[in-house]
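Trainee: Just need the structure, nothing else, for what follows:
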Amino acid sequence: MRNHAEELRALQDTLYFIGGKWRLPVINAICNGHRRFREIERSIPGITTRMLSKELKEMEMNNLVTRTVYADTPVLVEYAPTAYCRSFGTIIQEMIRWGRQHRKTILKGRADKP
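Mentor: You can find the predicted model right below:
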């Protein structure tokens, strides 16, 4: 027997986690090997420096990324996904797959209309 109230809470927790325009693109960028702030920023068209900084701080607080500071000159900061963050990878891949199929379906539907 399914517990609908618990399922709703779990769904809301997931939506909160991925909520907003930038969270998934930032996770995707970091998981694809972009480790430095500017690399991440350049890999996500349209994101502002301020928004990326905010997202990275929130992600660090929520155990999604680790932040390592190297005392070079200039100071070097790198971000890496945690195992917890990587556990979301299969969901992201499925969302990408679904999004591609959805786009094809919508475009085909538009092409079929007179």
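Trainee: CA atoms for contacts and neighbours, from now on please.
Mentor: Will do.
Trainee: In this protein, mark out all the strands, start to finish.
Mentor: 65-70, 76-81 (DSSP state E).
Trainee: Kindly calculate the angle that the first one makes with strand 76-81.
Mentor: Following axes from the mean of the first three to the mean of the last three Cα atoms, to 10 degrees, one obtains 160 degrees for the angle between strand 65-70 and strand 76-81.
Trainee: got the buried residues for strand 65-70?
Mentor: Under the neighbour-count criterion of 16 or more other Cα atoms under 10 Å, strand 65-70 has 65-67 buried.
Trainee: now what about the longest helix along the chain, what contacts it?
Mentor: Assignment by DSSP state H gives helix 89-112 as the longest helix of the chain. Outside helix 89-112, the residues that touch it by Cα atoms under 8 Å, 6 or more residues apart in numbering are Leu24.
Trainee: now Asn62: how far from Glu55?
Mentor: Taking Cα to Cα, to the nearest Å as the measure, Asn62 falls 10 Å from Glu55.
Trainee: ok, these two, which is more surrounded?
Mentor: Shown here are Asn62 and Glu55; by other Cα atoms under 10 Å, Glu55 has more neighbours (17 against 13).
Trainee: So what touches stretch 56-64?
Mentor: For stretch 56-64, with Cα under 8 Å, 6+ apart as the criterion, the contacting residues are 65-67, 81-85.
Trainee: Please provide the structure for the following sequence as well, for comparison with the first:
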Amino acid sequence: MENIEEKPCTLKTCSQKIRAIHDTMDVLSGKWKVSIIACLCYEPMRYSELLKEIPGISGKMLSRELKDLEINNLIVRKVLDTKPVMVSYQITEYGKSLKDLTNVIADWGLQHREKVIKSF
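Mentor: Just a heads-up that it's a prediction; the model follows:
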């Protein structure tokens, strides 16, 4: 990731950034939404595929998180014309704007895990 020189943070710009962070965290709150978005950034998936791909998430929680992400226009639920009827979830164009964020979070998590393991 390239370093961009930032202007010194004034009280106003700092407050705006903090407000923007809070807005982002409100949309992506919880333990699972970023993982769901990260999965769907690569390919559309069915409910059962997401349930298998995200270790530890319950079916009830997955349903709730998918609805929240759909309400925020980050994903779309598609009912497929099959027998039996199947449902697929895919990232929207707007949701794709979070792909870089999920990659940065993943990279930081890998570095953090390595650092913590080395400290033991």
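Trainee: circling back to that earlier point, turn the strands of the first structure into CSV, columns for distance to Arg2 of the first structure.
Mentor: Below are the strands of the first structure laid out as CSV (distance: least, Cα to Cα, whole Å):
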stretch, distance to Arg2 of the first structure
strand 65-70, 33
strand 76-81, 33
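Trainee: Nearest to Trp22 of the first structure, out of those?
Mentor: strand 65-70 (14.7 Å; Cα to Cα).
Trainee: Work out the gap between the longest helix of the first structure and the centre of the chain.
Mentor: 18 Å (Cα atoms, centre = their mean, to the nearest Å).
Trainee: From Thr49 of the first structure, how far out is the residue minimising distance to the centre of the first structure?
Mentor: Of all residues in the first structure, the one closest to the mean position by Cα atoms, centre = their mean is Leu24, 1.7 Å from it. Leu24 of the first structure sits 16 Å away from Thr49 of the first structure, taking Cα to Cα as the criterion.
Trainee: counterpart of Gly109 of the first structure in the second structure?
Mentor: Counting by TM-score structural alignment, Gly109 of the first structure corresponds to Ser119 in the second structure.
Trainee: quick one: what's aligned to Ile21 of the second structure in the first structure?
Mentor: By TM-score structural alignment, Ile21 of the second structure lines up with Leu11.
Trainee: and the alignment partner in the second structure of Tyr79 of the first structure, how many neighbours?
Mentor: Using TM-score structural alignment as the criterion, Tyr79 of the first structure maps onto Tyr89 of the second structure. By the criterion of other Cα under 10 Å, Tyr89 of the second structure has 20 neighbours.
Trainee: Do I have it right that Tyr89 of the second structure meets Ser48?
Mentor: No - using Cα atoms under 8 Å, Tyr89 of the second structure makes no contact with Ser48, being 10.7 Å away.
Trainee: Now do the same contact list for the residue nearest to Gln90 of the second structure when sequence neighbours are not counted.
Mentor: In space, and not counting its chain neighbours, Gln90 of the second structure is closest to Pro44: 4.3 Å by Cα to Cα, 6 or more residues apart in numbering. Neighbour list for Pro44 of the second structure: 88-91 [criterion: Cα under 8 Å, 6+ apart].
Trainee: measure Pro44 of the second structure to Gln16 of the second structure for me?
Mentor: 34 Å.
Trainee: Now check the first structure for the residue matching Ser63 of the second structure.
Mentor: So, by TM-score structural alignment, Ser63 of the second structure is matched to Ser53.
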